[in-house]
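Visitor: The following block contains a protein sequence and its predicted model.
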Amino acid sequence: LIYKQNNLYGISIIHAFLRVIKILCRKFNEIRSLQNISRETAFLIVLWTISLPLWSGFVSIFQIAGSNLVLASEIGPKIGSPTGGGLVIAGIVIGICFLVGSIIGLRWNWKVWLTCALLFYIPWILFHTTFFDNINGVGSGLWQSLGYWVVQQGESRGNQPSYYYLLIIMLYEFLPLSVSIAAVIYYFKKKDAFAKFLIFWSLATFLIYTIASEKMPWLLVHITLPMIVLSGKLLGDYLKNETISTYINLKVSSLMLLTLAFLFFVWRLAFFGIDGKSDNFWMLVLLIFGTVLVLFGFVFLLRGDFYKNSLKVICVTLILILFGLTIRSAFVATYKNGDTPIEMLVYTQTSPDIPALARHISTIELKSGSKPTVDVDATSGFQWPWAWYLRDIALAGYPQYGQHLPSSMMEQQVLIIHSQNKLAVQETVKDRYGEGSRFKHRWWFPEHTYRDLSLKKIVKSVFDRSSWVRSMDYFVYRDLNHNLSSEDAYVYFDDAEMRKFRSLELE
């Protein structure tokens, strides 16, 4: 009886337990020796061990406020850098991370790991040191890059709403976002550990950056990267038996064209406005007729065995459309609106007035034969980017204007004054410098257009066709219908001829 009670399908429970322990020990030894591991695990080993030293600055989150042990400075020119005893701690942590990563990587496959490490760290060192011109870049890259970000969490720089990343992902990274959502559905019941990891990576990264107090558009790359890898995994699995020749035939081409036609007719119907004119009415009839005709075309093509592959053809067509729109949005953001913050991807931008005014100032030397003297009001950090633009064309100073004006102010040939200090200098400079010309120093996207979103407003906009039009106008054409926000300045010249300068954006 005792034997039967401890017997499980003919195997004693004790024996079964020992077999499980034996299997687990064997698996543990395989993992510990890093042999016979999957390609996915090998990828994670390379990714983690090589990048481990770059995570060392994360230790600065344990910094105690008010302590003399500074792991990440919160003030001064080197924000995020360790000082004093913190330098010793930082060196030890970086050394341990390098050591642990190297031991694991070399034990796994020393040839492959060394090759990958060199391919990563050689360009990393070159770029972080500006080709060995700034050796301190190695230290700032290993610690300060992350330490700065940790310190900035207390500043809540940007002060963006919690849905900020979701908004700009839908505007710029809609392709990996759409495919990633499909991947969650596709792998939901599949036993694919790597796919589950990629889903976790994507969701965890999105959640962490959403919770983080600092939200900036350039951090979107970290959220998008796992989505791109997940998208590649899905497309590789879903289309692994497909070739280009599969899609070069009459039926597939017809189905692709029908998909495009269907999207076109639905788009036109969704934004079609009847204004009571007969030509608009007949255009509506024509659009409805075209939609019905396309649907009949779908029914005709999806007969027989072709039905099995039709979903893949439609998905490929949609992906190609999204890919084309992605290329277009990237081109527009880079080359058309590169210096104009009509793009949400641009947080703040130096106005085109700055280089235009710098060129205008440079003409003074051509007339007089000597570099002009320039005072730039340092209020609100206005010395940047003037320190760059004036480095070779003027003798520039950067005093702070306000209630107390610099004694050397009236000796300068050019004055660049923050708009908030115009009243403070107006009467003093009027006789010699005139009224001054206003220009945009820096400008940014009008954030009021999205900051006050709420669930109620979103639901209401779903049923408001005018909201559809405004959203699509911005998504497709970047038609904002709002003035850009800006911080302005005034330029004053002692030479009356030079006062002809006018802002490119305020004309």
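Guide: Received, thanks.

Visitor: For the rest of this, base every contact and every neighbour count on C-alpha atoms.
Guide: Fine.

Visitor: where's V374 relative to S351, distance?
Guide: Using Cα to Cα, to the nearest Å, we find V374 at a distance of 19 Å from S351.

Visitor: helix or strand for the closest residue to H441 other than its chain neighbours, which one?
Guide: The spatial neighbour of H441 that comes closest, neighbours along the chain excluded (Cα to Cα, 6 or more residues apart in numbering), is D488 at 5.0 Å. Secondary structure assigned from DSSP states H and E places D488 in strand 485-493.

Visitor: Check which helices and strands that strand is in contact with.
Guide: strand 414-418, helix 422-433, strand 437-444 (3 or more Cα pairs under 8 Å, 6 or more residues apart in numbering; DSSP states H and E).

Visitor: Next secondary structure after the last one?
Guide: Using DSSP H and E, the helix or strand that follows strand 437-444 in sequence is helix 448-451.

Visitor: what's next to that next one, contact-wise?
Guide: Helix 448-451 has contacts (Cα atoms under 8 Å, 6 or more residues apart in numbering) with 160-161.

Visitor: Which one, of the helices and strands packed on strand 485-493, ends up nearest to G84?
Guide: strand 437-444 (37.1 Å; Cα to Cα).

Visitor: Packing partners of that closest one?
Guide: Strand 437-444 packs on strand 348-350, helix 353-368, strand 485-493, going by 3+ Cα pairs under 8 Å, 6+ apart.

Visitor: can you redo the ones you listed as CSV with distance to W386 and mean neighbour count?
Guide: Output for the helices and strands packed on strand 437-444, formatted as CSV (distance: least, Cα to Cα, whole Å; neighbours: other Cα atoms under 10 Å):
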stretch, distance to W386, mean neighbour count
strand 348-350, 10, 17
helix 353-368, 8, 15
strand 485-493, 12, 20
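
Visitor: Now do the strand holding D488 against helix 353-368, angle only.
Guide: 10 degrees (axes from the mean of the first three to the mean of the last three Cα atoms, to 10 degrees).

Visitor: How far does strand 485-493 sit from its chain's centre?
Guide: 30 Å (Cα atoms, centre = their mean, to the nearest Å).

Visitor: Equivalent analysis for stretch 347-360, please.
Guide: Distance, centroid of stretch 347-360 to centroid of chain: 24 Å (Cα atoms, centre = their mean).

Visitor: Check stretch 42-62 too.
Guide: On Cα atoms, centre = their mean, the centre of stretch 42-62 falls 21 Å from the chain's centre.

Visitor: and for it, what are the contacting residues?
Guide: Taking Cα under 8 Å, 6+ apart as the rule, stretch 42-62 contacts 71-72, 90, 93-95, 97-98, 100-102, 104-105, 113, 116-117, 120, 141-147, 150.

Visitor: The residues you listed, buried ones only, as a PyMOL selection?
Guide: To isolate the buried subset of the contacts of stretch 42-62 in PyMOL, counting by 16 or more other Cα atoms under 10 Å, use the following:
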select buried, resi 71+72+90+93+94+97+98+101+102+104+105+113+117+141+142+143+144+145+146+147+150
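
Visitor: try this one next to it:
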Amino acid sequence: LSYFLFGDNDFTARLPHALFSIATIAFAWTFRRHLGRTGALVTAVLFMISPYLLYYGRYARNEALVGLFGLLMLWSILRYIETGLPKYIYFLAASIVLHITAKETAYIYVAQALLFLAGYFIYRISKRPWGKPKFRSPFLLAVILGLVLLGAAGFLSRLTKDGPGTGLFGLTISPGVVEVLGIVVPVLALAAVLILLTAVVLLFYGFSIHNLRKERSFDLLIVTGTLFLPLLTAFPLKFLNWTVPTSASGVNGLVLTDMIKMGSVLILMFVIAIVVGYWWKGVVWVKSFVLFYSIFAVFYTTVFTNGAGLFTGLLGGLGYWLVQQGENRGSQPWYYYSLIQMPIYEYLPLLGSLLAGILASLGFRAGGRIISGPNNGDITAAPEGGELTEPDQIPVIEEPERPPVLPLFGFWSVSALLAYTIAGEKMPWLTYHITLPMIPLAGWAIGALIDTIDWRKFFRSNGLVVLALIVVFFLSLGGSLSSMLGNNPPFQGKNLEQLSATSTFLIAFIAAVISGGSLLYLISRWKVGQIARMATLTFFGLLAVLTVRTSITANFINYDNANELLVYAHAGPGIKNALSQIEEISQRTNNGLGVVVAYDDQKTYQYWW
């Protein structure tokens, strides 16, 4: 569309992504009721200065689109849990389908959402009165046992996915072990599924459908799961070793037998989704379904000009992505994100999310007043010592439901880091998806510190002087430590270079001592909490300045230099320089672009881009 409206060039290639990135920054303001006004503003600033969000927010890739859709998804989940209004289910459906039209990371995002909602749902009902209380403990036991077995099956399967030899984490796997685990893994998986199905039966019978219908997290589980279920058709096809088309030519090349097999599984998935979804949410689910698959059909058929695209979207997206995981694109170590990309570029969100965890453990809560919608958290409880037979015989208990803001962003951050670490493909741009949920956590934490400082008292107590001294202290302390631990430590000799290192250390050390002593004198009457808040804020302020420097260097100085670890998929400046010179020669010698250029198969790929 951008090319059609404005022509094809580098600017128009990046224009939609830049606009989506601006929208992502602006969308942070919608979280003000969850992160607080200050937290939302800090989050927007962190979005703006993030090296990865700035780099891939202007890059001709789909990360910039996914960033907005991902935030919309998280916001919809929080708002529906908070209010119970159907419109947020529609927002959720739209965010998921738009994500899947842009990038297959939607499968990871949906898996994260389902896992979080399932965990949050189990947590809530474990605290609630049950219609038949005797089923609560067996249900929880079945869930725990089923998840343990499922996790064990997944780990063992991942351990031996490449066969005998060196497996996950460098472990050596013998052929005999692979053969045994080939039998054990399916047994564990089957046992886990049966136990979890038993847990579902215990839930419906013990907690009751009447009470389940009042759990908003369960609404989101059902809606998300049923809308997305047909898109998981590639899983059973792959398990049965049937053909999974991943391109239009693959669809056109299907024989009748393949079509029958594929169609039967796809229809079954749609039937299950429709029956369960309509039974659970009726008209609301139907509207969500129509919205979801209308958008899906428009985009995957390229506005109804490519019929095969509908099937490659339903089946090929996941099928192709599963194949790519086995290719291990990028060939990076398992610690690629946690110990390389995040510490080098996104250290501020990483440390800020850790700060959020500390503040949450100290009793800080996410901002925003609680909005209680109709039937918010109503639970039908059993009378003392008895069981329920008719739901309407029981008094209704109304309880406002506070949205799980910090647990959601915290879970999303940890699960994203784990998911992309485990995934076979490790590319720099996937760091974007790990950084995205960490920034709101950091924004909330920094905003909470700002909001809890008594600024009037701060300014009356020589606050600006204290702030300046804190900055000097941190910088001088860092300088002295850097000098001591660097390649040229102090007090090593008397030549000019060694004396220079010694003087550098002494100046930094003396500045640290003087500023530190002055600080102790000025804040001697301050409360410990106020001191800790100011020191922490100053530290993160310095990190923000350092992040701006990192971001400018990576985005505007070394943006096409492979020395930057976030630069990967595009060529260096030599390609464009050569093309510019060829065009100039052609214009001078042919009065146009008619010059004939010889090239080989090693050069074509770069010029496609």
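Guide: It's in. These numbers were taken from a predicted model, which means no experiment stands behind them.

Visitor: Out of the helices and strands packed on strand 485-493 of the first structure, flag the one nearest R19 of the first structure.
Guide: R19 of the first structure lies closest, by Cα to Cα, to one member of those: strand 437-444, at 65.7 Å.

Visitor: before we move on, back to that, can you put the helices and strands packed on strand 485-493 of the first structure in CSV and add mean neighbour count and distance to L239 of the first structure?
Guide: Below are those laid out as CSV (neighbours: other Cα atoms under 10 Å; distance: least, Cα to Cα, whole Å):
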stretch, mean neighbour count, distance to L239 of the first structure
strand 414-418, 25, 58
helix 422-433, 15, 64
strand 437-444, 21, 42
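
Visitor: my read is A192 of the second structure is in a helix, agree?
Guide: Yes. Under DSSP: H, G, I helix; E, B strand; the rest coil, A192 of the second structure sits within a helix.

Visitor: ok, now which ones touch it?
Guide: A192 of the second structure neighbours (Cα under 8 Å, 6+ apart): 145-150.

Visitor: Distance check, it against M269 of the second structure.
Guide: A192 of the second structure is 21 Å from M269 of the second structure, by Cα to Cα.

Visitor: Check the alignment and tell me where V185 of the second structure lands in the first structure.
Guide: Alignment note: V185 of the second structure maps to a gap in the first structure; criterion TM-score structural alignment.

Visitor: Without its sequence neighbours, what residue ends up closest to the residue nearest the centre of the first structure?
Guide: Geometric centre of the first structure, nearest residue: L220, 2.7 Å, by Cα atoms, centre = their mean. Once flanking residues are discounted, L220 of the first structure sits nearest to Y165: 6.9 Å by Cα to Cα, 6+ apart.

Visitor: Counting neighbours, what do you get for the aligned partner of the one you found in the second structure?
Guide: For Y165 of the first structure, the aligned residue in the second structure is Y337 (criterion: TM-score structural alignment). Using other Cα atoms under 10 Å, Y337 of the second structure has 22 neighbouring residues.

Visitor: wait, doesn't Y337 of the second structure sit right on L417?
Guide: Yes. Y337 of the second structure is within contact range of L417, at 7.4 Å (criterion: Cα atoms under 8 Å).

Visitor: the helices in the stretch 401-550 of the second structure, which residues?
Guide: 405-422, 431-451, 455-460, 463-485, 496-522, 528-552 (DSSP state H, counting those that start in this stretch).

Visitor: Quick one: neighbours of T449 of the first structure, just the number.
Guide: 10.

Visitor: Check V528 of the second structure too.
Guide: 10.

Visitor: And it, what's its match in the first structure?
Guide: So, by TM-score structural alignment, V528 of the second structure is matched to Y307.

Visitor: list the contacts for the closest residue to that match other than its chain neighbours?
Guide: In space, and not counting its chain neighbours, Y307 of the first structure is closest to L301: 7.8 Å by Cα to Cα, 6+ apart. Contact partners of L301 of the first structure, counting by Cα under 8 Å, 6+ apart, are 251, 255, 307.

Visitor: The second one matches what in the second structure?
Guide: When the second structure is aligned by TM-score structural alignment, the residue opposite L255 of the first structure is V466.

Visitor: now the spatially closest residue to its match that is not a sequence neighbour: how far from L537 of the second structure?
Guide: Distances taken as Cα to Cα, 6+ apart put L519 closest to V466 of the second structure, at 6.3 Å, once the chain neighbours are dropped. Look at L519 of the second structure and L537 of the second structure: by Cα to Cα, they are 15 Å apart.

Visitor: Confirm that S331 of the second structure sits in a helix.
Guide: No. Under three-state DSSP, S331 of the second structure falls outside any helix and is assigned coil.

Visitor: thinking again about what came up before, okay, the helices and strands packed on strand 437-444 of the first structure in a markdown table with distance to T224 of the first structure next?
Guide: Converted to a markdown table, those look like this (distance: least, Cα to Cα, whole Å):
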| stretch | distance to T224 of the first structure |
| --- | --- |
| strand 348-350 | 21 |
| helix 353-368 | 33 |
| strand 485-493 | 28 |
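
Visitor: do you know how far K132 of the second structure is from F139 of the second structure?
Guide: In terms of Cα to Cα, K132 of the second structure sits 11 Å off from F139 of the second structure.

Visitor: nope, L475 of the second structure is what I meant
Guide: Per Cα to Cα, L475 of the second structure is found 55 Å from F139 of the second structure.

Visitor: The two - which one has more neighbours?
Guide: Under the neighbour definition other Cα under 10 Å, L475 of the second structure and F139 were set side by side, and F139 has more, 23 against 17.

Visitor: Hmm, L202 and that one touching each other?
Guide: Yes. Contact between F139 of the second structure and L202 holds when scored by Cα under 8 Å: they sit 5.8 Å apart.

Visitor: helices or strands up against the longest helix along the first structure?
Guide: Secondary structure of the first structure read by DSSP state H shows that its longest helix is helix 85-128. Applying 3+ Cα pairs under 8 Å, 6+ apart, we find helix 85-128 of the first structure packed against helix 39-51, helix 137-139.
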